[in-house]
Each structure stands twice: as structure tokens, then as C-alpha cells.
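1. Quick one, what's the 3D model for this:
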Amino acid sequence: MALWLESDRMGFLLSTVTQEAFINQQDVVQNEKRQSYDNRPYGQTRYVIDKLLYPPSHPYNWQVIGSMEDLSNASLKDVHDFHEKWYIPNNATLVVAGDFDLKQAKEWIEKYFGEIQRGKDVTDMKPVPVTLSETKRAYHEDNFAKSPELNMVFPTVEQYNKDSYALDLMGSLISDGKKAPLYKVIVEEEKLAPSVSAYQNSGEIAGSFKIRVRAFPKKKLSDVEKAIKKAFKMFEEKKFTEKDLDRIKAKTETRFYNGISSILGKSFQLAFYDEFAGSPDFISQDLQNKLNVTSGDIWRVYNKYIKDKNFVLTSFVPKGEVELAAENSELFPIKEESITKAQKNIAKNNGFKVEKIPTKFDRSIEPKKGPDPVLKNLDIWQTKLSNGIKVNGIKNSELPLVQFSITLRGGMVLDDPKKIGAANLMTDIMMEGTKNKTPLELEEAIDELGSSISMYTTKEAIVLNGNCLASKFNETFSLAKEILLEPRWDKKEFERIKKETIEIINRQSFNPSAIASNVFNKLVYGKDNILSNSTLGTKESVKSTSVEDLKNYYAKNFSPSVTSINVVGDVSENNAISVFKELENWQAKTVDFPELKMPEAHEKATLCFVDFPNAKQSQIRIGNLGLAFNDLDYYKAVVMNYKLGGSFNGILNMILREEKGYTYGARSGFYGTEYPGKFTASSAVRSNTTLESVKIFRDEIKKYREGISDEDMEFTKHALIKSNARRFETLGALLRMLNQISRYELPTDYIKRQEKIIKSMTTEEHKALAQQYLHPDRMYYLVVGDAATQFGPLKKLGFDEVYLLDKDGNIVK
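-> Presented below is the predicted three-dimensional model:
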């Protein structure tokens, strides 16, 4: 089936790329540009950098997605010409990976791909590195940014060049970790930004070394530039040790294995190596090239590409704060799209005629499907430690890796309502050292193993994740135990973390998507329900939280009685259990959970609008309170929603994206946890299609209540069941499955049970579920967009209630 589809795409697609189809996709790609670049903070950064770094004749001078002018002026013939020049057999690599019959696969490849005509010869591009005769400095006023951002970019070399490996490791040495000069100067000493990154970005024909600093509000980027140069001087004077380099290499090796953990990942990587490195066998050489980098290589590339060399410097500053731009920067003009009345693109045809491509057999006939893939029975082992900690595990020895998680039920729901965000601060501060290790010592101990350990907070849990080479599992878990049971409560790091968290909250307040999600939560749950909050808390709650608050949270809520451990990878059950028994001295206690009062069912169709002046897109959220994960109807509702908006082929996406071209994507779904979640239908649409999009959402949800066809029911069943074959192939996916089992006390065969629900669902049951749980006349309709042009028309749609809200969800009077 896959070979039939992909061969058709390569050899015979152009027969179907008509003027009508082209115009539709032209709209879709323009919406992708708005969503990914034009309507988000710092979205134009890459565009400005590449225009300054590469000359007009260089392929990297322009963006892959193009400009709005490019997209509008493109013709049908342009698309056909591009496909015929590049999307051809003699410019492609086909990789088949997984469980298949080799002889049969070769026969099918010959059948489906063999007749596709070879194109004109394609000559591999030679490296075209660039140099700068002078430093270029530019600034841009960003409509969406809350904080200033500086990028310093040096031209370097292409991928797989020997120097690219040294530059890659140099980026980590200079920016990654508390010992790194850029971090030490910019974050710790000068307190200019919450973080800093530096990395080598290698393309096929050229590359660059980029330093990015997104500063705190009101910080001058001239000071950031000076701090970078101060960090360079520190790097030269204090240097780095062989032990530092070995730590970076150890992390690189672990990341490499994680990168090829899936069948799809393996196939992509093999194809990529074949196309750009000359052979799929380069997969082993690539890792070795990184491990072979010496200290001498690091200093050589630093002196060759960075030290005293010209660079591109960009300053992206909030609108009206030009004084924050780095000194001597010139305005870089960016043409912005204006909000106009919606109109259909009229693509240029110029009399171009689409010809039918001849084939030796009828390609419209779908190949006979093989048997449905059967989800293999997973050998899940389970046990419980003497203090009550539940443990689940799966052994998987394909790669020398182990992943584990330690989960404590609670998270944000156990926060003091006046100190929302405390649990989130808890997981940040616990990664900053232990009783017997400074923050730097802990970081280095993890890095020396090539491992990663992280903690995060959700609304219902606190999670510690570990990822390591199998040979380092014992040592890695020992560090995880130390983090969990011996927190340091470092006050210096705590103040830094609070400042960083407040900055994240500030930035989200200027992100239309984040605003939509936060306000929608408040509408659905009500402001008095703790679930309406972000796990980050508010600026006020974070400022008021002290280390003593965190100690109190830890003392009350950290206990084996709410803890589970899950582990997957190249480790035996006996070995894992013997390691986990280190936690049996941890004494259990009762943790009290609050009773959360859920709001009454919403009984009206309510329009809420949040003004985001001059937004090129409108963020739409539609829905109401839904079901908890353990509700008997929850998974049935998930299945019921699938054809509406649970996939790319869902009705909402097919209309709003494929038919109308209003958006890059539209989805809907039920999202439940221990507590009732939300039913949400969402999209980001072109501003001047907001009215039409909201109407489509409302009308299609209403229409969906009338039932679906037998054909759509069969499509849903096939899609959901067949996707399980690849759903659990990586360690990360297996770990998530175990987390589900322990979190919701599910049977180990719960996936099989879900498949039975899918198989047994009838169109009658589907209709009954839709009528029970989809009520478009009782939903919140939230829009975040340009009120001046969009709010007025929406008010005429006949909603029961209409409100203009601020970015915190308060009614604007």
C-alpha cells in the first residue's frame, strides 16, 4: 500500500495537480506562513539573518516557504516544472525498514516504481560557503515580542565537513551548562537573560554558528553583545578540560541512539545519509566523527570561524522600544501583510494544460490489503516495593538505552490556591543541586554519564524522567534518587528560577495561542477552580512564593504512597528491581487531595473575544467541559470524535484547510485526566476568514450529531487499529504507555480492550455518543484576534451571550 501511494506521488501526481487544486494549496501554505512566521514572536528572525548572511545569488538567501509575494505569484506551471526537475527517481533514495519479506518488497518496488521515467540528470550541489567582508547589524520592531532578542551569527561550513563536528561540540562547551562561559556571564553574572544557546547549523552547501539570547524585558542588547564578547574572552583564558569534552561526547552518544529509536527514524536517517553523505553506511561514521573531535580541533575552529571574525548581528525588539537594539544597528524593513476583506487567490495559469501521465496498469485500483497488523503482546512486569511504590517495566534490548520515570500524583492541584505555581518551581529547584552536590556538581555528574535527568510539573503530577545508556543505568538512577530525596533548596538558584518563570509568563502574555489556551481554561472551569490556571502560576503568585513554601509542599506531598516508577529498555526485571529497592527506606505518609468542584454544565452558546490588534490570524477555541479519563464513555467519545477532528482527514480539517484554504490545520478532541477535561475544537485561521471559520465549526459539529456513514465508521476503525502497529515502537512510547497504566490503574492489556471498543462501535452508538457529548448550542466560542475587523461581524451570528475579554479572561466593560 505504501509503495503504491509513494510511487503514485512521484510518478503520477502531476496528473491531479490542476488549477483548482493548486489554488487551494496556495491558500494553505500562506496560512502556514502566517501561523509559523508572521503571527508569532521572533517569527521573522531567520528571514532577516539569511538575507544578511547570504548574498542574493545564494540558495540560502531566501526562505523555503517563500514570501507572500512569491506564494501569490507562483503559477501552476512553476509547480509542475519543480516536480519534474527534482522529484524524480534519479534524485531520490527509497528506504524500506521494518518487518517485511525482502523478495516480495523488491518485486513490488519494481512494479510500482520501475515504470517511472528517469528525469534529467541532477548534479549534486557543491559546498558554497560564504564569508563576510564586514559585520552587519540590523534591528526589527516585533509586534508580538515582549522581550528583546539578539542573534550573533558567524558563517561556517556545510554538514559532514570535518570542522562541523568540532563546531557542534564547541557550541555545547561554550553555552551548555553552568560552567559554560556564555551561561556564566549572561545568566549568572550579568543577569541579562534566563538562558542562552549557541550551536552549529549545517546545511547541504553552507553553515553558520549561531548564538541566541532572548533577554529579560528592558535589557539593552548592546549590553548583551558586550557580555558575549566577555564570555569569549573567558573561554580563551579559562579554556576547558578533557573531562569537559568527554562529558559533551557522552551526551552526544546517548542522543545519537535516541535519534534512531524508531523504525521511521532509522529509515529517515539512512535515506539522509545516502543522499547527503554518499552512503547509508555513514550512520556509523557520523557518530565516530563526533567522538574523534579533539581539544585541538575545538580551538582550531574557534580561531578559524569565531575569534575576531565578522558576523551578522540582529536585534528583535518589542514595538516602540528601538532604544533596546544593539548600537549602530540599521532598521531592516519587513513588508507586513495587511488585514483585508477575504478573497480567493487567483493563481496564474497562463494557458498551462495538465496532461494525463500514461501508466502500464490501472493505478486507481487500490492494492489488496494484507492482514491487519496485530499489536504484539508486550511482556509487562509489575511489582510493588515494601513502602507502596508501584513499579512497571518492559525489557527492550534493541538499543543500549534505558528510560525511566518517577511520578508523584498531585502536581498543581496540591498548590496553595494563593501560591499557584509552587509545584512548578519545586521541580525546577530540585534539579539545582542536592544536599551533597552543588548545582554545578550535580550537572556534571549527570553529564559525565552521558545521561539526562529532568523534572516537570503537570496539573495532576510531578514527574522525574531519566534517559541513559544501559551501562549507566545504576549510576543514573542513584542520582535520580539523590535528587528526589535530598533536595538542596539553593536560595541563589531559586531567585534566578523565579525571575526566569516570570519572564516565561510575560512572553506568553504576547503569544496569541498561549492567550487562547489560558483564557479558554478559565471559561470552561471557572476562575475559582484550580484547573483553570497554568502550572506556571501568575507573576504575582510566583513573586510571593518562598523557599519555605516549597519545603512545606515537599513535606506534605512527597510520599511513596503517591509514587509510581516505570522503566523500559535494555535492563532486566531483576536488575531494575534491585536498583529501585534503594527507595524502600523512604517512609510513606498520607497525602490529602482537595475535592475539586466542577462547574455546572454550560447551557448557552457564548462568544468571547480577546483583542490582539493587527493579528494576521485568529486563534479559535470552541468547546465545553468534557469527561474524565476513567469515565466509561471517555474512550468511546475519543473514537466518536475521530472523524470530526481527530486526524488530518477529519471533517473540520478537510473543510477549513483542504477545501477552503483558511488554515494550516484544524482539530477537535476530548482531553480528560483524573478530572473532567475539555472537549475542544481549535484552529488558527486567516484573520479575514474568522467569521466563516466559526460558522463552519458550529455548523459541522451540529451536522456531526446526525451521524456518520458506514464508510466513515469503517475508516475510523481501520485508522485507529492499524496505527497501533507503530504506536509503541520507541522506548518513549512504551514508557508513556506504562505511565498510563500506573496513572489510571489500567490493566496491562488496556490497548487490546480499547481495540475491542473500536471494533464493536456501530453507527447507531456513534450517533448516540455525538448527541450526548456534542452540543454546539452550549459551547464557549473563544476568538483571539483583531477586534477592529473581526469582532463586529461575529456578534451578528446569533450567540446567546457576547463578551469582550482582556488577555487574562476578565470582561472588558
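2. contacts and neighbour counts: CA atoms only from here.
-> Will do.
3. What is the neighbour count of the nearest residue to Ile446 once chain neighbours are set aside?
-> Distances taken as CA to CA, 6 or more residues apart in numbering place Ser452 nearest to Ile446, at 6.4 Å, with adjacent residues excluded. Ser452 has 19 neighbouring residues, counting by other CA atoms under 10 Å.
4. My read is that Ser452 contacts Cys468, right?
-> Yes. The pair Ser452 and Cys468 passes the contact test of CA atoms under 8 Å, sitting 6.5 Å apart.
5. Common neighbours of those two, please.
-> Counting by CA atoms under 8 Å, 6 or more residues apart in numbering, no residue touches both Ser452 and Cys468.
6. check which helix or strand covers Asp50.
-> Using DSSP states H and E, Asp50 maps to helix 45-53.
7. after that helix comes which helix or strand?
-> helix 68-73.
8. how far does stretch 697-705 sit from the chain's center?
-> Between the centre of stretch 697-705 and the centre of its chain there are 29 Å (CA atoms, centre = their mean, to the nearest Å).
9. Can you list the buried residues in stretch 559-570?
-> Within stretch 559-570, the residues that count as buried by 16 or more other CA atoms under 10 Å are 559-570.
10. Let's compare: structure for the following, please.
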Amino acid sequence: ATGIAHYLEHMLFKGTENMGTLNYPKEKEVLDKITATYEKRFSETDPAKRLEYQKQINKLSVEASQYAVPNEIDAIYSSLGSRGLNAYTDSEETVYVVDLPKNRLEQWAKVESERFAKPVFRLFQPELETVYEEKNRTLDNKERLLNEAVEKSLFKVHPYGTQTTLGTVEHLKNPSLSKMYEFYKKYYVPNNMAIFLSGDLDIQQAKEIVTKYFSPWQKKEVAKYEVPQEKPLIGIEKTSVNYKGEEKVVIAFRTVNYKSEDKKALTLIDMLLSNGQAGLIDHDLVYSQKVRSASSYPNFDDDYGAMYFYGIPKTGQTLEQVQELLLAEVEKIKKGQFDESIIPGIIKSLEIGQKSQLESNDGRVGLMKSSFLRDVPLEEVMSFSNQLKSVSKADIINVANKYFGKNYIVAYRYDKDYSFPKIDKPGLEKMKLNTNQKSKFATSVLDINPAPIAPKWVDYNKDFKVDSYAPGVLYYYTKNPLNDIFTLNINYEYGSKHNKDLCYVMDELNNAGVDGMTPEQLKDQLFKMGINISYSCSDYGFSANISGLDSEFEKGVSIAEKILWNAKLNNTHLKEKVKNIIASRVDSKKDLSTLRSALSQYVTYGDKSGYIDRMKNTDLENLSVNEYPEMKNQLAKQNFKLYYSGQLPMQEVENIVKKYHQPQNITVPLLNPIKRPQDIIMTRHNKPVKIYFLNYKGAQAHINLLIPGKQVNPEERLINGLYNEYFDGGMGAILFQEVREARALAYSTSGRYNLAGRLGDQDQMSGYIGTQADKTIEALKLFIDLLKSPPESEQRFERAKSALDNSYRTNYINFRSVAGTVQSWGELGFDKDPRPQFFNQLPQAKFEDVKSFIKNKIASKNLTFMIVGDQTKINMTDLKKIGDVEMVDIETIFKN
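-> This next block holds a predicted model:
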């Protein structure tokens, strides 16, 4: 059976003999019957008998649920103020994560040591159906479809290719609880597990806590894994998949595992080919626009590795032609036709990346995790970029010729209909939810009361500085306390709504030459310096963005300014880009995520949707870089804002920037740009329920919700936060519990009331349920019920309140985000950190306040739903009984 590791990951959230249960002896009697019935069903081949066993399992599951406290582990962690409780399974790891306040470490240890030592696989049937929904999501994922086909060809006997993380559809339909327990006993043993902690910790205290709670675990031998031996690939093996949308080719060469010495040269080869700036593929294929897009990436696992190259064709180009272009770049490496002077830039890029990774707890844990999983010292992981300095050009050529020969896999994804495997809806009864009760174990955890953490608010006099760079120009400075990586943003309130051609033409600055250098030469120079320069544009803004090491700050600013004001733009390049934009517009009409976005924008904003109110293809074709001189002149007459984060002194930064970026000597802008209008949602109907339906062939139906609100009132921030926590604040909240835990109608759900980010803009309630298409009616009815009359629970409200309290105490604003956050508060009328105000109001908040919020903001409002799904799998007659249905076609939501 495949997919067991992933199943088990889900079941490790269900509790133990002590956690997640109200009466385990009684519950166990029923759970044992469920396990026995599953084993009978697992061995049975007669469809009628299998169906009868399934009915017995459903009945027993409902009986067992009366003793269960669903997702109690999440309820505990929410009460502790933790965030991000989650897990994931990959080919060689299953990882469980949570972010928690530092004063809750002992409670975490108490929960986790219990969780993994004594798991009970309760509520298995609804969780199984949740995994079905997760599988449905992958069936709607064209990238995953292609990647699985590649791996299947690349690894014919190793699990890398013979099975997927989620398992096959057939195996999903026929699970075995006993096999899952066997897997748990085999692999979930102390000497096959590790704990990674990162944060503001007392290291000695942390060691003592971990020792106290985890040392009782008994060491067990882990069976040695016998690595399946792959036969060498012979010749070029081709495979293909069909999926509507853009076509794609992937080329894969089998290489080496993580510990191989050749990994170093292969890493450099990948970066020599594709690093986003100065690789051979970047220059020869992407910048020159010989393909729509292309790149490479390596993968080094415990047993084997591979190097992958992929490309997306232009209009009229075949996948085979893209394949040949990619292989031609690989040949250049094999022949030594590359500039080895770029290698120090590659090493510097990796060093900067690691410094950035060390800025966050997630990044630090990731490095420790690599050390454990790959069984290499942490020092070796940390010093990998330095080790690359010993690799010579001859080494690179030898390794390239060793692995990139005539034996490889080629996979094509064609723009054709895909036949979705069918997973039948099993007809599960609703589970009983004891959400207002808790186990004795949970009580014992929550009774531990450590000293609370004092909140840390943004101090406008210490955490950042703001100065007048010039009349009308503000300069925000934030000190980087961790490393020597700087970021500088120069932001203008000037965009495509002021000049419709601006974003398309000024985007060419990202592909410009300057000072006699070609674009390729300029990108090479910047890459060697470790400097990244980009220019971005939106409806009402334009930005120059620079990052790198402080030691290169002045050079970076100098070059960025030269590009901004004296760029050499290539009109042929712009014309080719336009062709790719037009081709992408055609493909986007077949792309699920784009269709969902376009339908949502159409319903929300009507003709102001970004997919409708956009430049016509004919106007795109008339664009010219000859517009650049006038555009930069217009930009020069605008005021701007400066944002710097780094370690250079504030005055030194200002002096350097002024040396190259002279502000206009004026007190007001010479050109007054159009201000961004208020964000107002279109009023489309006065029906209690209105459904806009877009037909799309897929495994799932995607249900999005919209309830327009009023203009934002920042003083409602506290009650808004409490409602969101109460309704959708994790696995113990209403939406997850009722939709996923009790009925297994979806894998992914969301529902939040979103306060607008600027005075005058309009709030909105948004939500989402992704469900198997034949469950659409049931899911939609439930969604409406939960919005109009959600279950009332004082205990759940208190959990939400506790979670919000801990959030205020522990959610510090990262130094790189301080200036932007202060700006966003200013947009709402706050001239200081508003959080202390709401934190102080929180103890007085009552459940009645949330109930009043629901009544006035949600339950009394008309509901708008947008559904993208296959109408042949949905009972459209029943859908029309729920609300007024309007069919929407693709040409309505896309224009130009």
C-alpha cells in the first residue's frame, strides 16, 4: 500500500489514550471493531461485501466520535498562543511544526512527548476522506502531474518513482489501519527522530525540559533500509501527460545522492546554467526570448539525485525545439564554453542566501533539519558554499560529461484534455463533535501557568527613523541587527493609471544595458557583486529595488540610478515580450487558478477587474521603447519615498543616495498623479444567495465567498480579530471542525472578515471551500449555515481570546517589515502602534460582542458565491434551489 506515511501524518493529530478522548476504555471498544472491519474490507474483493463493510465502518465511526474531542491538540496549542501547527510528508521525511511562545516550552514538551509515544488513530474514516480531497487537489495540479510522470520514468524500482507521497487512487480507496500501526512502530522510534528548536531560548533550560519529557522513550533498532538498485538509463526515454493550458518540457538526468563529492560540481553547474541573472540559460534562452521561460534545478536525496531542465515554448514553437535549445546549453558546460569568473559570484550568492535564511527561525530549523536528515555535521551544511571554492573548471567539465550523456528522460505536457481518475463520494454520516469539552490531559497542560511574556510594541523613536530627504520626500531608516544585507526601495506614486504604457515599457529596465555594457554584461557584473536590482510597476506605483551586501551599497545605487535614467533599451526585446504576454493570455483562459482569480475580480469589481480593464493586444503590439525618455522625465517630476534597511549609518546612506538620486528642487510635485481611488466593491444583486458559476473540467469544485462590507472602521480591529479567530483560527475553529473534521467535505477551507487597509476603502468577508465536485451541494449548504448561524460556544470564544492575547504578546514585527507596517498603520489613521490600544481592550471583550459582529456584518447580509467546477458532476437543479445561479463564460471575465 502506498501513501501510509502521509496517512499517518494526518492521524498524529488525533490524540492519544489520554489526549483527544473523554473515555478511552469505552472508545477503544469501538475503535477495535473499526480496525477489525477495515481489515476485512481490505482483504475482500467482492464490491457488495466491501460496500457493506463500509456502511458498518461509518456507523461505528459515528458511535466512536461521541467519546472523541476532535483536534484537541490544536485547541491546546491555540490556548497557548501557538501558531502554524502543521505537518508535511515528503519522500524521506515527515515533519511536524509549530511556532509557540518561548514561555510555553514545557507545555509543548508535555504535549509532543505524549503525542508520539501513545497515538490513537481515532476519527480515521473522516480523515481518510479528507485525504481523498487532498488527492483531488493534486489531480487538479498540472505541475504535479508532469513531475510525477518524470519521477516514474527516472526511478523504476525505487520509491522515488514507484509511489507518490499521497499514494495511488486505488490504495486510497482501500486503507489498512493495521499496516499504519506497523509503519508507526517501525519508524516512529527515538533514534529515527529529532527535535529542532530555534528562538530566544535559554539553551540549558531547554535541554532540561527536553530531557525530562523525552528521555523515558526507549531506543529501538531501526531496520536498515535496503536501497533498490536502479539499472542505468538506456537512451532517451520519453513520456507525456495531457492537461489543458501552457505546454512544457522537462529533461531529467539521473545524478548523485546528497553525500557524493560530485554534488559540489553539480551545484555549480546548475548555477552556471540558471541563477536568475547570469546563467547560460538566463542569457541565451530567457533574456533572448528564444523560449517563453526556462530554468534548471538539482535534487540530491539520500539514495539518488537528478538534474532537471524545463522550458515553456513560445507560440508556434514545439516542445522538441525547446528540448534541443536546453540540451545545447548543457553541451556548452560539457565543452567548457562558460565564463568561470562567474563562480565567485555563485558562491557569494549562496552565502547571501544562507545569511538571509539565518534571519528566521524557520530558516535556522531548515539548516539543522538538513544536517539530521542527510546525516552530515551541521558545520558541513553551513560551510557548503565555502567548499565550492575547491572546485575547478576542469572538475565541472568532467562531472558534466560524466552525468549529462545520451541517457535521460524527456517528459512533455501537451495542451489536451486530461482524464481525471474518479474517487466516489462514500456517503459519510456527520461525526459528533465534543468541541466544548476537554480531556483531563488537556486540563493538566493548560493548568501550567508560566510567567506571561510582555508585549513588544513598535517604538517610533527607537525601532526606525524617518527624516525629510528633500521637500515632500520621506526617508525611512531601519537598522539591520543581524547581518550586512541591505535593502533599498525608492517608491513613486506613479503607475499605469497615469500612463497606460508605463509598466510594460519600464519593465524593460530589468533587461537593459548601460554605460556601453550589454544587458548580459550588466547582469554578469551585478551577479558577481552580489547585487540584485529590479524595477517594479503597478496601477499607482513604480519602484526601484536594490539589495545586496552593505560593502557594495554605493556601487549598487550608482548602477541602479544609471539604469533608471540612462538605460539602453531594445525595442526588439520588447516586441518579443509582447508576443509572450499575448500567448500567456491565451493559456491563462485554461488555467484553474487564473480562472478563479478572474471570476472573483469580475464579480467583485465588474469592468474594473484587472482581467478586463487591461491593455488591448493591439495596443500592446504598438508599444515602443521610444516612450522611455518621456516616461523617465515624468517620473523625475514626481516625489518619492526612500526605505533603507541595513547596517550603514543613516546619514551615510542619505549622502550616498543623494549623490546619485537627486530630488527635484521643489516643494510640491511638478506633476500631480492621480491618487488611488477608494476600493469599492460592486453591488451586483439583492438576492439572499447569488451564485456565479464558471464551468471547468476538474476533480474539484472551488467555492469562493464574497460579502461586501462598509467602509473600514479601524476601531473594529479587535472584534474583527476575535471573530476571525473564532470562525477560522485553526483546526479547532468552527469552519475546519464542521467542514473537514465532522463531515470530511474539504481538505482546504478559509473564511475571514477582512478589514480594508486604507481609510475610505471597503471591508469584505471572503471564504473558500475546495471540495470533490459531487459534494458541492452539501458543502455549499453547510457553508451558508455556518455563515448565517455558526455554532455558539463560550469555550471556543475563550480560546480565541487567549490566542489573540498571546498573539499580541509574541508576534514581533521583523526589522525588514517595520517601515512598511508603520506606513500601513498610517493609511488607517494611526500615528503610533495601534496594538497596545486593542491589547488593553481585550480583557473586556465579551462573546456578545462577537455574536453582534456576526449578526450585523455577516448573517444579515446577502451572500455571493463564485464556483468554478464541472457542471456535469454537480446537480445544477439542486444548486438553483440554494440560490440564483448565473452562468458565466470565459469571454465575459477576460477582455482584450
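11. where does the TM-score land?
-> Once superposed, chain against chain, the TM-score is 0.85 (TM-score structural alignment, normalised by the length of structure 1); 770 aligned residues with a CA RMSD of 3.5 Å.
12. Quick check: the residue located most distally from the centre of structure 1 vs Leu14 of structure 1, distance?
-> In structure 1, the greatest distance from the average C-alpha position (CA atoms, centre = their mean) is reached by Lys360, at 42.9 Å. According to CA to CA, to the nearest Å, Lys360 of structure 1 and Leu14 of structure 1 sit 17 Å apart.
13. So for whichever strand or helix holds Ile333 of structure 2, what gets flagged as buried?
-> Ile333 of structure 2 is part of helix 319-334, with elements assigned from DSSP H and E. Buried residues in helix 319-334 of structure 2, counting neighbours by 16+ other CA under 10 Å, are found at 319, 322-323, 325-326, 329-331, 333-334.
14. now stretch 513-526 of structure 2
-> The neighbour-count criterion (16+ other CA under 10 Å) identifies 513-514, 519-520, 522-526 as the buried residues of stretch 513-526 of structure 2.
15. for stretch 868-885 of structure 2, same thing?
-> Those buried within stretch 868-885 of structure 2 under the rule 16+ other CA under 10 Å are 868-871, 873-874, 879, 882-883, 885.
16. how about Val257 of structure 1, what's its partner in structure 2?
-> For the record, residue 257 of structure 1 is Tyr, not Val. Following TM-score structural alignment, the counterpart assigned to Tyr257 of structure 1 within structure 2 is Lys355.
17. how about the strands in the stretch 251-400 of structure 2?
-> 293-300, 305-312 (DSSP state E, counting those that start in this stretch).
18. Output the contacting helices and strands for the last one.
-> Taking 3 or more CA pairs under 8 Å, 6 or more residues apart in numbering; DSSP states H and E as the contact definition, the neighbouring helices and strands of strand 305-312 of structure 2 are strand 248-254, strand 293-300, helix 319-334.
19. Could you rerun that using 6 Å?
-> strand 248-254, strand 293-300 (3 or more CA pairs under 6 Å, 6 or more residues apart in numbering; DSSP states H and E).
20. what does the shortest one correspond to over in structure 1?
-> I take that to be strand 248-254 of structure 2. Matched against structure 1 by TM-score structural alignment, strand 248-254 of structure 2 falls on residues 149-155.
21. Can you state the mean residue-to-residue distance of that stretch versus structure 2?
-> Mean deviation of stretch 149-155 of structure 1 relative to structure 2 after superposition (mean CA distance after the TM-score superposition for structure 1): 0.5 Å.
22. from the chain's centre, how far out does that stretch sit?
-> On CA atoms, centre = their mean, the centre of stretch 149-155 of structure 1 falls 23 Å from the chain's centre.
23. What is the neighbour count of the aligned partner of Tyr605 of structure 2 in structure 1?
-> Taking TM-score structural alignment, the alignment pairs Tyr605 of structure 2 with Tyr525 from structure 1. Using other CA under 10 Å, Tyr525 of structure 1 has 22 other residues around it.
24. Can you check which of the helices and strands packed on strand 305-312 of structure 2 gets nearest to Pro190 of structure 2?
-> strand 293-300 (25.3 Å; CA to CA).
25. how close does that closest one sit to structure 1?
-> Counting by mean CA distance after the TM-score superposition for structure 1, strand 293-300 of structure 2 comes out at 1.2 Å.
26. re earlier: so which of the buried residues of stretch 513-526 of structure 2 are in helices?
-> Counting by DSSP state H, the buried residues of stretch 513-526 of structure 2 place 519-520, 522-526 in helices.
27. Report how many residues lie close to Leu735 of structure 2.
-> Leu735 of structure 2 has 26 neighbouring residues, counting by other CA under 10 Å.
28. So Ala588 of structure 1 sits against Ser559, correct?
-> Yes. Using CA atoms under 6 Å, Ala588 of structure 1 is in contact with Ser559, at 5.2 Å.
29. measure Asp78 of structure 1 to Ser534 of structure 1 for me?
-> Using CA to CA, Asp78 of structure 1 is found at 46 Å from Ser534 of structure 1.
30. Structure 2: matching residues for the helix holding Asp50 of structure 1?
-> Using TM-score structural alignment, helix 45-53 of structure 1 pairs with 146-154 in structure 2.
31. Mind reading off the mean deviation between the matching stretch and structure 1?
-> Mean deviation for stretch 146-154 of structure 2: 1.1 Å (mean CA distance after the TM-score superposition for structure 1).
32. list the buried ones in that stretch?
-> 146, 148-154.
33. Then stretch 538-551 of structure 2?
-> For stretch 538-551 of structure 2, by 16+ other CA under 10 Å, it's 539-550.
34. re earlier: wait, which of the strands of the stretch 251-400 of structure 2 is closest to Lys348 of structure 2?
-> Among those, strand 293-300 comes nearest to Lys348 of structure 2, with 18.3 Å by CA to CA.
35. element containing the counterpart of Gln30 of structure 1 in structure 2?
-> Applying TM-score structural alignment, one finds that Gln30 of structure 1 aligns to Tyr132 in structure 2. Here Tyr132 of structure 2 sits within helix 124-139, counting by DSSP H and E.
36. just Leu782 of structure 1 next, same as before
-> strand 780-785.
37. in the superposition, what's the average offset of that strand relative to structure 2?
-> Here strand 780-785 of structure 1, set against structure 2 after superposition, deviates by a mean of 0.6 Å using mean CA distance after the TM-score superposition for structure 1.
38. what's that strand packed up against?
-> Against strand 780-785 of structure 1 (3+ CA pairs under 6 Å, 6+ apart) you get strand 606-611, strand 617-625.
39. repeat that with 7 Å
-> Packing partners of strand 780-785 of structure 1 (3 or more CA pairs under 7 Å, 6 or more residues apart in numbering; DSSP states H and E): helix 512-525, strand 606-611, strand 617-625.
40. Right, I'll call it a day here.
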